[in-house]
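Colleague: make a model of this:
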Amino acid sequence: MFPVAFAVMENESEESWEWFLRLLHEAIGMPEGLVISSDMQKGLQNAIENVYPLAEHRECMRHLFSNFKKKFRGDLFKFGLWGAARTYSQSHFDDLIAEIDANCPAAMEFLNKEHTKLWSRSKFGTISKCDYLTNNIAEVFNSWISEERHKPIIDLIDAIRQRIMVRFNERRRIVRNWKGSIVPKVLDYIKLISRGLNTYSVHRSSEVLAEVTKNGLRWEVNLEERRCSCRAWQVKGVPCVHAASLIASIRNARWEDYVDSYFTVTRLKTTYSNGIAPMPSKDKWMKYELGYKMLPPILKRPVGRPRKSSRIKAWDEPTKRSHKCTRCGLYGHYRNTCKNAVPSQDNEDSSSGSNRKRNANIGATQPKKKACPSTIFKILEKENI
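Modeller: Reported below is the predicted structural model:
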């Protein structure tokens, strides 16, 4: 994660977001292939359309599914929707969406109406070389500064600046010791996909063109254009398993020739080459006379108790606490949806009747114990005292 800009605003309104984005536009302009990923807040969505109308606007899949499952539940939606989000292939995306539409047209109507931004990798552009589906990286940053979030504004900004300064220096120190031309994470990925390349068959058309097949499926690979018909190579910037099958068949092939420059050690060193200058404490800062007194902003506290954590869990992430059914006594579901077998009423009545008889017999056969005279004397002695 490389922080570009941050700000403190009174609330997450359209005016605040547009103010922040306009300052960001003055700082970085409109880079080619700019991608903005959001959680589809109404204020933020309108601000992005006003300031960055040409940017590729993506939607966080976790927020989308969290909103979607409030109306539509079931394995068809859970696996079908996430499968459509993860696939790079347009044809595979169409098949999954068609299955959802055939079983529940209302679900597709809801998606087309409420979630109009990009949320599937099959729709992502090929310039940014980023295939993130969620905003987890932003949540990691929020967790990273969680200890400073309750400080006054000046102390908060200064603490964030110091953390970023230290982090940049750590990155420079780590990158300085790296060997090779490709970042280690990409090398690990290439080693991982290279383990199963023997299951793919390569049929060459030329030195740079080939068909790669497996289990009756076929993909077209073009090494010169760094393109595969699965689209994973174009979106990620790193060879997919189909392209890796062709590259591995070439003698003395260099993987760095097929990896995008974003993932080279040289580009990473350039990214962190400019450090953040250190600063003295506040008592040594220069003082200016503004001619007026700066008052704190008027804050409006939202309704309800503040949440300790705003992180939205993944669809397959288990919960820490599970509800107990009052019908069968098992965990993980409610009484109105319980389908487990329970003892019949007759069995319960007979069992309860037998318990009453058993208790009656026990009371009849076991006489009450009489108190020992010494015990009675001790009790009377305590009462006299």
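
Colleague: okay, CA-based contacts and neighbour counts for the rest of this
Modeller: OK.

Colleague: strands along the protein, start to end?
Modeller: Assigned by DSSP state E, the chain shows strands spanning 35-38, 56-59, 201-204, 209-214, 217-222, 227-228.

Colleague: and I276, which of those strands is closest to it?
Modeller: Minimum separation from I276 across the strands of the chain (CA to CA) falls at strand 35-38, 25.0 Å.

Colleague: flag every buried residue along the lengthiest helix in the chain.
Modeller: When the chain is parsed with DSSP state H, its longest helix is helix 153-176. Going by neighbour count (16 or more other CA atoms under 10 Å), the buried part of helix 153-176 is L156, I157, D158, A159, I160, R161, I164, F168, R172.

Colleague: here is the second sequence; please produce its structure so I can put it next to the first one:
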Amino acid sequence: MVETHLCERNYNFGHLISCNWLAKHNIKDIIRMPNMTLSQMMEYVLTKYYVKVSKGQCHRERARAREMIEGKLEEHYAKLCDYANEILRSNPGSTCKVGVSVNPDRMNYFQRFHLLVDDLGVEGGRGLVVISNQHKGLLESVKVILPHVEHRQCTRHIYANFRKKHIGLELKNLLWAAATRNFFTQGYACEAVENGIYESFNSMIINIRKKPLLTMLKEIRIYVMARFYYLADKASTCTTESCPAIIDKMKDFGKEMRNWKVIVTRGSVFETRYWYAAYKVISGIPCVHGQAAINYTHTNPTDFLSIWFQKYKFVTAYTTNISPVNGSNMWAPADYIKSLPPLTRRMPSRPKTKRRRHVSKVNDSKFPTVRARVCRTVRCSKYLQFGHNLKSCKNEQLMRDYVPPKKNRKAKEGWK
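Modeller: Predicted structure coming up:
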């Protein structure tokens, strides 16, 4: 035995550790820190076990740990019908439909989750406003399913298409200034010209939708359930008869009413601007001109608000709740064929996790003067067609396109 060691300690024994062993011993830490990066995981293993591991080992460890925590992908799709039955049991009156596509091998593969418009009781869309962004083919479907709905287009996405050919800050300001509400239906108390609710919900589920199917559905359900309780509790503690945000907006209008002179004809009849009348019937909120007239009569401006901004309407919207659901070990088996996950196709290059920014948002970053890089169009090296490469070519029966040969460059004088 050598009592005094002068040699350096060697940490390069990561090849002796398997990913299964790492996942089993670090599963609690991965549950506690699900967003741990591979570099952080490498440092954590080195600090805890004094062993250097590679990024590949950490990647397999994390995948194995998530599989142990959430289960395999096949198990999620196999329990999909069981989960639908549990939803129907715990929340009577709900509708759950699972669509599958039958393939030539007679196996059922999961396709999509359906939510029926009939469950909303909209009756063709009367009295509703739908704002679409990039509807991606849903425009014609909305015309058929909701023929009487008022269908608006999101101004921000209109500008996104406008910006592809017309770039510039001045044109951007002119487009937003030209956004009009002249054709909005009166009485809906909705003045929105962009779909902010959709964008805020998408930003909330941006991390949830990366998870396996049942885990994703469970976390969205828990979020909506907690959101309903929070808003119902907030409404119960509200001391005003109207929504506080609307009252704050009316106060902003009230600060400017000192600049307007009220012209009285008789009694409670006033001459007002057409802008006030149009804004009032579209938004349901008295503007600065209307509040000046209301203040002249010494009445409460909140009495002229639309009923959709009253407290009792807000409370009524959140009187319903989502009942809790049992764990997966208590679900009753459904009498349906178990679904399989959709067929996956390996995409070229490494998968991207960063959000693909729209063309209208590219120059809103910290480099506003830098033009976005335009990717080149791929071309098949076999049939010389644009839009696909040799690996994804499906035109085996097509004839080869004729490509004229390149002309040889003339040699310079003095060169042989």
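
Colleague: compared with the second structure, how much does the longest helix of the first structure deviate?
Modeller: Taken over the aligned residues, the distance from helix 153-176 of the first structure to the second structure averages 0.9 Å (mean CA distance after the TM-score superposition for the first structure).

Colleague: what span of the second structure is that helix aligned with?
Modeller: Counting by TM-score structural alignment, helix 153-176 of the first structure lines up with residues 213-236 of the second structure.

Colleague: pull the distance from the matching stretch to the chain's centre.
Modeller: 16 Å (CA atoms, centre = their mean, to the nearest Å).

Colleague: can you give the contact residues for that stretch?
Modeller: 70, 73, 76-77, 80, 205, 208-210, 311, 314-315, 318-319, 321-323 (CA atoms under 8 Å, 6 or more residues apart in numbering).

Colleague: ok, now with 7 Å
Modeller: H76, I208, R209, V315, Y318, N321, I322 (CA atoms under 7 Å, 6 or more residues apart in numbering).

Colleague: contacts only, for the first one.
Modeller: Shown in contact with H76 of the second structure (CA under 7 Å, 6+ apart): L213, L214.

Colleague: please, which helix or strand holds it?
Modeller: Per DSSP states H and E, H76 of the second structure falls inside helix 73-78.

Colleague: where does that helix end up in the first structure?
Modeller: Residues of the first structure matching helix 73-78 of the second structure: none, counting by TM-score structural alignment.

Colleague: buried ones in that helix?
Modeller: Residues E75, H76, Y77, A78 are the ones in helix 73-78 of the second structure that count as buried (16+ other CA under 10 Å).

Colleague: how far away is the last one from G99 of the second structure?
Modeller: Taking CA to CA, to the nearest Å as the criterion, A78 of the second structure is separated from G99 of the second structure by 13 Å.

Colleague: now do the same contact list for F253 of the second structure.
Modeller: Applying CA under 7 Å, 6+ apart to F253 of the second structure gives the contacts C287, V288.

Colleague: that one matches what in the first structure?
Modeller: Superposed on the first structure with TM-score structural alignment, F253 of the second structure falls opposite I193.

Colleague: try G290 of the second structure
Modeller: Residue pairing (TM-score structural alignment): G290 of the second structure is matched to A243 of the first structure.

Colleague: alright, calling it a day.
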